[in-house]
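Quick one, what's the 3D model for this:
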Amino acid sequence: MAISKAVKNTIDSVGKFTSVDMTHDPKWFINFMDEANCLPDHEIINRKLAEVLEPLDYKSIIELGCGTGNDVRYLLSIYPDVTEIVGVDLSEAMIAEANSRIIEGSRIRFEKGDGKHLHFDDNRFDAARAKLVLMHCDSIDTTLSELIRVVKPNGKVAIFDHDFDGLLIDHSDVKLTREIVERLSNKAKNNWSGRQLFGRFLNHGLVNVSVEAISVNLTLGVLRSMILGQEDMAHLSKAEQAWWEELVIKNEKGLFFASFIGFLVVGTK
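Below is the predicted model:
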C-alpha cells in the first residue's frame, strides 16, 4: 500500500524533539507534551521514576530532556528536601517555557544543553534521570556515558523510554494497523530504545540494574498527534481515513483502546 504524502511528511513530528527550535511551530510540541503528561499512566511513570531513587539521600539531581519542566516540578514537590534540580534541554523554546513556569525562589534551574556534551564536572550530581529522551538522541551511548559521568559514585541513573514496536491499537483492520505502527516505528530515531536500555546500562558498567515494563494507555488525541503530527486527515488515502474513522466511532462509544509500552530502567554507578 502506498504511503500518502501527508503521512510521509508528518509521521516525523513527534520524533523531532531534538530539533524543536527549527520547526515552524515549537508551541505544538509544548502542547503535545502537556497533553501527554496529563495521561494517568504518565503520572505512574513520574512516581516510579522518583521511587527508584529511594532512599533519597540525594541533594542534587539532573533531569536530561526536561522539556517544559513538569517532571522536575513534580519531583521537587514529593521530595522537598532536595536542594537542587537542574533541568537540561536541547531546545531554547522548551527552556523558555520551563523558566516561565518556575515559582520564584525555587531550587529548580533550567538551562539549554546537549546531552552528548554536558558542561558539568565529573561526579557533580547525586542522581540523573531522563524520561522519553534517549529514544530521540543521535547517539544514545554517548548521551548515557555523559549522564553516568556527571553522577557521583554510588549515585543512581533512572531512565524511561518507549519501544515504538510496542504501540498497540485495537482495530478491526489488522493489516493496515500493523503497517501504520511499523511505519511510525521505522521513522523513529531509536525505535527499539526501550528494550535496549537494560543491555546498555550493563554495558556502561552500571550495577544493580533493574527493569520494569510500563504501558501507557493513550487517548485518541494523543495517538493522532503521535501518528499524524500537525497535519489533518484531508490528504490521507481513503483507506487511512476509514481507519481513523473507525477509531473515532470507537472513541464515541467508549471502546477506543491504544497503549504504548515502555521500560523504566535504573542502575547504580
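
hey, let's count contacts and neighbours off CA atoms from now on
OK.

Break down the stretch 51-200 of the chain into its strands, ranges please.
Counting by DSSP state E, counting those that start in this stretch, the stretch 51-200 of the chain has strands at residues 60-64, 84-89, 108-112, 125-131, 151-169.

right, and these - which one's nearest Phe198?
The closest of the strands of the stretch 51-200 of the chain to Phe198 is strand 151-169. By CA to CA, the value is 10.0 Å.

Return the set of buried residues in the closest one.
151-153, 155-169 (16 or more other CA atoms under 10 Å).

likewise stretch 107-126?
Across stretch 107-126, burial judged by 16+ other CA under 10 Å covers 107-116, 118, 125-126.

gap between the two ends of stretch 128-139?
Its first and final residues considered, stretch 128-139 spans 18 Å by CA to CA, to the nearest Å.

What are the contacting residues of it?
Stretch 128-139 has contacts (CA atoms under 8 Å, 6 or more residues apart in numbering) with 15-18, 49, 61-66, 116, 140, 143-144, 147-148, 151, 156-162, 188-194.

Ala96 - how many residues pack around it?
When neighbours are defined as other CA atoms under 10 Å, Ala96 has 15 of them.

who's in contact with Glu246?
Here Glu246 is in contact with His171 (CA under 8 Å, 6+ apart).

That one: what secondary structure?
On the three-state scheme (DSSP: H, G, I helix; E, B strand; the rest coil), Glu246 is labelled helix.

give me every residue that touches Ser60.
Val82, Thr83, Glu84, Ile85, Val86, Phe125, Asp126, Ala127 are the contacts of Ser60 under CA under 8 Å, 6+ apart.

Sort out which residues of the strand or helix carrying Gly221 are buried, please.
Using DSSP states H and E, Gly221 sits in helix 220-228. Neighbour-count burial for helix 220-228, with 16+ other CA under 10 Å as criterion, is recorded at Leu220, Val222, Leu223, Arg224, Ser225, Met226, Ile227, Leu228.

and this one, so I can compare the two:
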Amino acid sequence: MSSTLGVPRPDQAAYMLRAAAGDAGRAYKRQLLESLDIEAGHTALDVGCGPGTDLPALAERVGGTGIVIGVDRDRAMLERARARTADLRRVELREGDAHALPVEPGTVDRAKIDRVLMHVAEPSGVLAELRRVTRPGARIGLAEPDWDTLIVDSEDLGTSRAFTRYTTTEVVRHATIGRRLARLAERAGFRVEAVSAVTPVFLDVQEADHTLGLGRNLRKAMDEGHIDPARGRAWFAGLSEGPFYASFTLISVVCSR
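Predicted coordinates for the structure are as follows:
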C-alpha cells in the first residue's frame, strides 16, 4: 500500500458497480430480490437506483407486461443507468428525491432500497413515502450496513477501534441504520416478514481499502485530530504486512404493506 494513504475517492458509480460485483454483493442482492417474490406484470420500484445495477434483474422478473421504475436524484447516476438499460423498454428512470418520490400513490407492487437510507436526511420520511406509493399487499426489501460492526484486524486494537468510531460518528450519516431497519419499518406501518444479516469479509487489503475507504478516511481522521498521525500511519502500513481481515454486518429486512 502506498504512502499516499490508500486509493483516492473513487467515482461513485464505479464504486457502486464494483461493490455489487463482489461475492458478498452478489449474494445478498440475489437473496433480497428473491425474497421480494416479484411476478410478471408487477410494478417494481428501485429507490436510489444509482447506475442501474439491479434494474436489469428487476426487468427480467416483471417480464414484458410489468414496469420497473428507477428513481435517483443524481443526474449523472441516471445517465449511467440509462445507458445500462437502453435495450429494456419496460424500465422507466425518474429524477427525484427519496423523500418525495415521483411515483403515484398506491401504484407499486414491489420496492427495494439498498444502502440508501444510511445517506438520506430522514430515513423515516423515506419509509413513509414508500408506504404512500405501494399498494396494499406490496412487498418491500431494505438492506443497510451497520458500521458499528466494522472490524479491521490489527495489533494496534486501539487505532482499529478509533477508526471504526470515526467512521460511525463522522463519515456515515446514519451509521447504525441497519440494526434499526425493522423497528423503523414497523413504525412506518409495514409488517416485518423477515430479518437477516450477512457479513461481507475482506481478505485483500487493497480491495478493503477501495471499498471501506481505509486510507482516505484515516487521513481525514488524522487531519481532524481523531487519530494520532504517527500512530495512524503505522497502523495503516501494518495492514499489508501479514494476513489481512476486515468485515462488517449488512442487515436486510423484508416487509409487506
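
quick one on the thing from earlier: out of the contacts of Ser60 of the first structure, which is most surrounded?
In terms of neighbours by other CA under 10 Å, the contacts of Ser60 of the first structure top out with Ala127 at 29 neighbours.

which residue sits closest to Lys152 of the first structure, ignoring its sequence neighbours?
Leaving aside its chain neighbours, Lys152 of the first structure sits nearest to Asn123 (3.9 Å; criterion: CA to CA, 6 or more residues apart in numbering).

If you could redo that for Tyr28 of the second structure, that was the one I meant.
Val198 (7.3 Å).

quick one: that neighbour from Arg115 of the second structure, how far?
Separation of Val198 of the second structure from Arg115 of the second structure (CA to CA) stands at 14 Å.

What's the match for Gly48 of the second structure in the first structure?
With the correspondence set by TM-score structural alignment, Gly48 of the second structure lines up against Gly65 in the first structure.

isn't that match right next to Glu92, touching?
No: assessed by CA atoms under 8 Å, Gly65 of the first structure is found out of contact with Glu92, at 11.6 Å.

Look at the two and report which has more neighbours.
Between Gly65 of the first structure and Glu92, Gly65 has the larger neighbour count (other CA under 10 Å), namely 28 against 16.

So that one versus Phe160 of the first structure, what's the distance?
Distance, Gly65 of the first structure to Phe160 of the first structure, using CA to CA: 12 Å.

Kindly report the same for Asp34 of the first structure.
In terms of CA to CA, Asp34 of the first structure sits 17 Å off from Phe160 of the first structure.

Could you give the residue range in the first structure aligned to stretch 142-156 of the second structure?
So stretch 142-156 of the second structure is aligned with residues 159-173, judged by TM-score structural alignment.

how far does that stretch sit from the chain's center?
14 Å (CA atoms, centre = their mean, to the nearest Å).

quick one: contacts of it?
Taking CA under 8 Å, 6+ apart as the rule, stretch 159-173 of the first structure contacts 45, 49, 129-135, 177, 181-182, 184-185, 188, 191-195, 243, 246-247, 256-266.

Going through those residues, which ones are buried?
45, 49, 129-135, 177, 181-182, 184-185, 188, 191-195, 243, 247, 256-266.

So which residues of the first structure form helices?
5-10, 26-37, 40-51, 70-78, 92-100, 140-149, 174-187, 193-203, 220-228, 238-252 (DSSP state H).

As TSV, the ones you listed with distance to Asp57 of the first structure would be great.
Converted to TSV, the helices of the first structure look like this (distance: least, CA to CA, whole Å):
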stretch	distance to Asp57 of the first structure
helix 5-10	44
helix 26-37	27
helix 40-51	12
helix 70-78	14
helix 92-100	26
helix 140-149	18
helix 174-187	39
helix 193-203	22
helix 220-228	36
helix 238-252	45
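
any idea how far stretch 108-124 of the second structure is from the chain center?
For stretch 108-124 of the second structure, the distance to the chain centre is 9 Å (CA atoms, centre = their mean).

thought the residue nearest to Lys152 of the first structure was touching Val151?
Yes: under the criterion of CA under 8 Å, Asn123 of the first structure makes contact with Val151 at 4.6 Å.

Need the counterpart of Glu129 of the second structure in the first structure.
Glu129 of the second structure maps onto Glu146 in the first structure, by TM-score structural alignment.

tell me the contacts of Arg233 of the second structure?
Leu5.

re earlier: let me see the contact set for the match of Glu129 of the second structure.
Counted by CA under 8 Å, 6+ apart, Glu146 of the first structure has contacts Gly115, Lys116, His117, Leu118.

In space, what's closest to the third one - neighbours in sequence excluded?
The spatial neighbour of His117 of the first structure that comes closest, neighbours along the chain excluded (CA to CA, 6+ apart), is Glu146 at 6.9 Å.

For Leu157 of the second structure, see how far away the residue of the second structure positioned farthest from its centre is.
Residue farthest from the centre of the second structure, counting by CA atoms, centre = their mean, is Ala230 at 32.4 Å. According to CA to CA, Ala230 of the second structure stands 15 Å off from Leu157 of the second structure.

Output the contacts of Glu146 of the first structure in CSV, with distance to Ile103 of the first structure appended to each entry.
Shown next, in CSV, are these (distance: CA to CA, whole Å):
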residue, distance to Ile103 of the first structure
Gly115, 25
Lys116, 29
His117, 28
Leu118, 25
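
Great, nothing more from me.
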